[in-house]
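Visitor: curious how this folds, go ahead:
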Amino acid sequence: MKLTLHRYHLPLEFEFIISRGSISAQPSLVVELEHNGHRGYGEATANEYYDHTVDSMSESIGSCRERIESFQFGKPEQLWTSLQPFLIENSFALSAIDLAAYDLFGIINGPRTYETMGLEWKNIPDTSSTIGIDVPDKMIATRGLVDGAASACT
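Guide: Okay, here's the model as predicted:
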């Protein structure tokens, strides 16, 4: 199996402000696992509060590169189990690898990840969104909330 790491600095549409600080871009690491010409992807975002940066995740994953690339790909949970003792201090890195392994497994074996987990792709709710700190009018305007949801922010 081949491991490739992709670093991204994703600009946010709006500055995100919470009590611990603010960001205008989100550093992210995408893990790519390739096996027999098939590729699976997993992502983890940096989070300074938890002391996980793109550098620290890349370094942690790099320390396991040989173990990852020599893994005889089977079930995703086997890869997680083999890496967990080595990445216990960097759960963000382990999560990105786990996501990539599940994506790859679904691509190779037919059912997609959500199907493997017994889910269906119907009646999917809108994704959640964390609303940053600001004055209510700006929070409503910049987050595109509908009139009915605006009262929850005031």
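
Visitor: alpha carbons only for contacts and neighbour counts from here, please
Guide: OK.

Visitor: shouldn't residue 85 be within a helix?
Guide: Yes: the assignment for residue 85 by DSSP: H, G, I helix; E, B strand; the rest coil puts it in a helix.

Visitor: what about it, neighbour count?
Guide: Neighbour count for residue 85, taken as other C-alpha atoms under 10 Å: 9.

Visitor: buried ones in the lengthiest helix in the chain?
Guide: Ranked by residue count and defined by DSSP state H, the top helix of the chain is helix 91-109. For helix 91-109, a neighbour-count test (16 or more other C-alpha atoms under 10 Å) marks 92-106, 108 as buried.

Visitor: I'd like the structure of this one too, to check against the first:
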Amino acid sequence: MKIAAIKIGKVSIPLKKPFKTALRQVNSAEDIIIKVIADTGEIGFGNAPPTAVITGDSQDSIIAAIRDTIGPKLIGMDVDNLEEIMSAIDTSMLHNSSAKAALDIAVYDLFGKLHGIPLYKLFGGYRNAMETDLTISVNAPEEMVRDSLEAVAEGYKALKLKVGTDAALDIKRVQAIREAVGYDVKIRLDANQGWKPKEAVRTIRKFEDMGLDIELIEQPVKAHDFKGLKYVTDNVQTDIMADEAAFGTYEVFQLLAMEACDLINIKLMKAGGLHNAIKIAHFAETMGVECMMGCMLESKVGITAAASIAASKKIITRADLDAAVLLAEDPVVGGVSFSKNQLIIPDAPGLGITDVKGWQEIC
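Guide: Next up, the predicted model:
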């Protein structure tokens, strides 16, 4: 089976509610979805949401990178030769991790279909289901309380609260939500780089003194501030997770060597795809550091790929793979399914995806 063509398209999917963080607000998912087509006619699906404030990748840059630089290098390659294909993707150009991830995912989908194996089994097969949390956008405390109670009523047992816009207000937000949902629900906080190191330590210690029982706090300081992240990690009791700082394999290696964080958040769009995500998981496992599998605002194509990694590896103990649930509609046929807070990974070959409705070809 050889790669014969690559088609680039997009889907536009409205969100149920605006997605708000310390970095951005999004009202609809404008995802690039590609089709890598084999000479047998089989199709591998890949996904890349433009997230310029985190990855630096826009919709136009993703399209151009796939169409003009990376994609042409893959035409004619044998799908069985994953090592050569992944090397070509990685070395074709610097950065552009979202474009690389889309191609990586589609090629792995083809590989799974070629050999009749679902990706979660290919990568390790540790389990075929996993719990995900649900993200609560940063808003006024009363609105976040309402959204949190709705999530708990829907069966979610872990909430990821977006904070980082105002430390004093963040304390009020978290206190109000904890009082509303009780202590049987896990609360995770994501500051999206919103605090300074000393501010983060003061705020987190306040959470601790108030007995708010925060499971973890994600990326409290700027992504480039590894020393600041370590300062926070060393001066609070709550587990600190690196997200934007843990961009790719090299950054994760540095963080682990510095002991700058307690946990790593792996995302395919940062890592450049599944093959680098596996490397990161193995780095972390070697150092005894647990991982979360996270996401941007991927369609169910990207979420299925991420869930396949999350389910396959024992060291990935948490999942923040709720993006498809946040969308008002699901155009993807097949792939991961949801049962309340559970992700169910399909046993169909590859990603188990057969079509994407409403897909609009660009080139």
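
Visitor: tm score of chain vs chain?
Guide: For this chain pair, the superposition-based TM-score is 0.86 by TM-score structural alignment, normalised by the length of structure 1; 153 aligned residues with a C-alpha RMSD of 2.2 Å.

Visitor: hang on, the earlier thing: how big's the offset between the longest helix of structure 1 and structure 2?
Guide: Superposed on structure 2, helix 91-109 of structure 1 shows a mean distance to its aligned partners of 0.7 Å (mean C-alpha distance after the TM-score superposition for structure 1).

Visitor: helix or strand right after that helix?
Guide: Next along the chain after helix 91-109 of structure 1, taking DSSP states H and E as the criterion, comes helix 113-116.

Visitor: distance from the chain centre to that next one, please.
Guide: Centroid displacement of helix 113-116 of structure 1 relative to its chain, using C-alpha atoms, centre = their mean, to the nearest Å, is 17 Å.

Visitor: what does that helix correspond to over in structure 2?
Guide: Mapping helix 113-116 of structure 1 onto structure 2 (TM-score structural alignment) gives residues 119-122.

Visitor: how much does the matching stretch stray from structure 1?
Guide: Averaged over the aligned pairs, stretch 119-122 of structure 2 sits 0.9 Å from structure 1 after superposition, using mean C-alpha distance after the TM-score superposition for structure 1.

Visitor: in that stretch, which residues are buried?
Guide: Applying 16+ other C-alpha under 10 Å to stretch 119-122 of structure 2 flags 119, 120, 121, 122 as buried.

Visitor: tell me where structure 1 has strands.
Guide: 2-18, 21-35, 38-45 (DSSP state E).

Visitor: counterpart of the shortest one in structure 2, which residues?
Guide: Strand 38-45 of structure 1 corresponds to residues 42-49 in structure 2, going by TM-score structural alignment.

Visitor: wait, residue 114 of structure 1 sits on residue 122?
Guide: No: between residue 114 of structure 1 and residue 122 there is no contact under C-alpha atoms under 8 Å: 11.1 Å.

Visitor: now, among the buried residues of stretch 119-122 of structure 2, which is nearest to residue 232 of structure 2?
Guide: Using C-alpha to C-alpha, residue 120 is the member of the buried residues of stretch 119-122 of structure 2 that lies nearest residue 232 of structure 2, at 34.6 Å.

Visitor: contacting residues for that closest one?
Guide: With contact taken as C-alpha atoms under 8 Å, 6 or more residues apart in numbering, residue 120 of structure 2 is in contact with 126, 128, 307, 308, 309, 311, 312, 345.

Visitor: please repeat the previous calculation with a cut-off of 7 Å.
Guide: Applying C-alpha atoms under 7 Å, 6 or more residues apart in numbering to residue 120 of structure 2 gives the contacts 308, 309, 311, 312.

Visitor: lining up the residues you listed with structure 1, which overlap?
Guide: Mapped onto structure 1 and checked by both residues aligned by TM-score structural alignment, their matches' C-alpha atoms under 7 Å, these keep no contacts at all.

Visitor: would you turn those residues into CSV with secondary structure and distance to residue 143 of structure 2?
Guide: Shown next, in CSV, are those (DSSP: H, G, I helix; E, B strand; the rest coil; distance: C-alpha to C-alpha, whole Å):
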residue, secondary structure, distance to residue 143 of structure 2
308, helix, 33
309, helix, 33
311, helix, 33
312, helix, 36
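
Visitor: for the longest helix of structure 1, packing partners?
Guide: In terms of contacts (3 or more C-alpha pairs under 7 Å, 6 or more residues apart in numbering; DSSP states H and E), helix 91-109 of structure 1 is packed against strand 21-35, strand 38-45, helix 54-63, helix 76-87, helix 113-116.
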